[in-house]
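**Student:** sharing a model that was predicted from the sequence below.
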Amino acid sequence: MQDLKENHKVPAILLIILLCSCSSGSTEFQFDRNVFPQEWHLIRITTSITGDFKEGTEMEFQESFILHSSGLFTKTRETSAGTVEGFGKYSFNEGENGTILELLHDSTNQTIINCSGNLIELFSMPTNETLVGSSAPCDGPILFYERVN
C-alpha cells in the first residue's frame, strides 16, 4: 500500500513542475544560468497532500538563497522567531528530466527540506527563472523559487 501511495506522488510532482514551466506569464528577458551571483526567492509553498498553497506573507517563512560564482551558496530563512542561515556548495547536474540544482549544506540546519534527513537538497529547474524543491514523497511541502537576480 505504501509503494502504491508513493507511486502516485511522483506523477503529481511532475505535473506541478510541468504546469509551472508552461505558465502563461512571460518575462522581458531570460536569465543566463551561467551568470553569477544568482539570487533565488521562495514564492510559493504547496502542500503535497491537498495541493493547497500559500504565497507571499501567507507563508510561514520567507526564504532566499544566493549562488556565488565560487560554487558556494548562502541560504536564509526568516520566521517570526528569527533568521536562520545555511551554507555550503552547489552544483548543476543534467539528468534524464532536465537540470537539477544540488545544494550540499556544510552542516545540519533548519533551512534544509528533504525526505532523507541528510545535508543534500535537490531542486528541479524547469526554466532558467524557476526552481522547484520538494519533500512531497514524505508528505512534505513543494517549494517554488523564482530567480530575482
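**Tutor:** That came through, no problem. Residues are numbered from 1 along each chain as shown.
**Student:** rest of the way, CA atoms for contacts and neighbours
**Tutor:** Fine.
**Student:** check contacts around the spatially most central residue of the chain.
**Tutor:** The centroid of the chain falls nearest to residue 133 when counting by CA atoms, centre = their mean (3.0 Å). Residues counted as contacts of residue 133 (CA atoms under 8 Å, 6 or more residues apart in numbering) are 121, 122, 123, 124, 142, 143, 144.
**Student:** try it against this one:
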Amino acid sequence: MKNLAIIVIFLSVFSSCTKDNKENTTTADYHGKWTLVKMSGSIFNSQTTGTAMEWQEFYVFGDKGTFTKFRTRNTIQTTASGTYIAKNNQDGMVLELTYPKNSEIIGSCYGNQKEELYFSAKNTLSSTWQNCDGPGLDYQKIEIY
C-alpha cells in the first residue's frame, strides 16, 4: 500500500511538471512577428491575399506582454502598441490585446481599445472582428524576435 501511495504521488508531481512545461512551450510559440496573409469579407468566396489585400499589416509580440501592430494602407504606415495577455477559453488559446488609446487600426467588435486573436490553426492567428461584420483577418508567424 505504501508503494502505491508513492507511485501516485510521483505520477501527480510528474504530471504537473509536464503540464507546466507544455504551457511554457505554447506561450513561447506566439512571440515574434505575425503577418496578415489572408483577408476575407462577408460575401461567400471573397478572399484576398498578398498585395491584392486592402492593406498590409503585422503584429510583433514581445515576451514581456507587449506588442506593436503595423499597418500600411495607401503608402501610409500606422502603428499602435499596447499590452496583451494569453488566456485559454473553451475554444483554445486567445490573445487579448489592449491599446492605451484609440486608433483606427484596432479591429474590434465593441468599439473599445481591445482586440482578440485566436489560434484557428497551428500556425495561424485569426481576428474575432469577423464576428461582427468586420473582415476576416488571418496572420501567420514569419519571424521570431
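**Tutor:** Here it is on my side, so go on. Keep in mind that what you see is a predicted model, and the values were worked out from it rather than measured.
**Student:** got a TM-score for the two of them?
**Tutor:** In this superposition the chains share a TM-score of 0.75, using TM-score structural alignment, normalised by the length of structure 2; 119 aligned residues with a CA RMSD of 1.8 Å.
**Student:** kindly reformat the contacts of residue 133 of structure 1 as JSON lines containing distance to residue 57 of structure 1, secondary structure and neighbour count.
**Tutor:** Shown next, in JSON lines, are the contacts of residue 133 of structure 1 (distance: CA to CA, whole Å; DSSP: H, G, I helix; E, B strand; the rest coil; neighbours: other CA atoms under 10 Å):
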{"residue": "121", "distance to residue 57 of structure 1": "24", "secondary structure": "strand", "neighbour count": "21"}
{"residue": "122", "distance to residue 57 of structure 1": "25", "secondary structure": "strand", "neighbour count": "20"}
{"residue": "123", "distance to residue 57 of structure 1": "23", "secondary structure": "strand", "neighbour count": "19"}
{"residue": "124", "distance to residue 57 of structure 1": "24", "secondary structure": "strand", "neighbour count": "23"}
{"residue": "142", "distance to residue 57 of structure 1": "17", "secondary structure": "strand", "neighbour count": "22"}
{"residue": "143", "distance to residue 57 of structure 1": "15", "secondary structure": "strand", "neighbour count": "20"}
{"residue": "144", "distance to residue 57 of structure 1": "15", "secondary structure": "strand", "neighbour count": "22"}
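**Student:** for these, which one is nearest residue 77 of structure 1?
**Tutor:** For the contacts of residue 133 of structure 1, the minimum distance to residue 77 of structure 1 (CA to CA) is 13.0 Å, reached by residue 143.
**Student:** ok, the aligned partner of the closest one in structure 2 to residue 48 of structure 2 distance?
**Tutor:** Residue 143 of structure 1 maps onto residue 137 of structure 2 when the alignment is built from TM-score structural alignment. Using CA to CA, to the nearest Å, we find residue 137 of structure 2 at a distance of 10 Å from residue 48 of structure 2.
**Student:** any residues in contact with both of those two?
**Tutor:** The contact sets of residue 137 of structure 2 and residue 48 overlap at 38, 39, 40 (CA under 8 Å, 6+ apart).
**Student:** so which residues of structure 1 form strands?
**Tutor:** For structure 1, strands defined by DSSP state E occupy the ranges 38-47, 53-55, 62-67, 72-79, 82-95, 98-105, 120-127, 130-134, 141-147.
**Student:** pick the most deeply packed of these.
**Tutor:** Of the strands of structure 1, the one with the most neighbours on average (mean count of other CA atoms under 10 Å) is strand 130-134, at a mean of 23.
**Student:** would you mind getting the average deviation of that strand from structure 2?
**Tutor:** Once the two are superposed, strand 130-134 of structure 1 sits an average of 1.0 Å from its aligned residues in structure 2 (mean CA distance after the TM-score superposition for structure 1).
**Student:** tell me, that strand lands on which residues of structure 2?
**Tutor:** The aligned range for strand 130-134 of structure 1 is 124-128, by TM-score structural alignment.
**Student:** could you do stretch 108-120 of structure 1 as well?
**Tutor:** Counting by TM-score structural alignment, stretch 108-120 of structure 1 lines up with residues 102-114 of structure 2.
**Student:** same thing with stretch 39-46 of structure 1?
**Tutor:** Going by TM-score structural alignment, stretch 39-46 of structure 1 sits over residues 33-40 in structure 2.
**Student:** how much does the matching stretch stray from structure 1?
**Tutor:** Relative to structure 1, stretch 33-40 of structure 2 is 0.4 Å off (mean CA distance after the TM-score superposition for structure 1).
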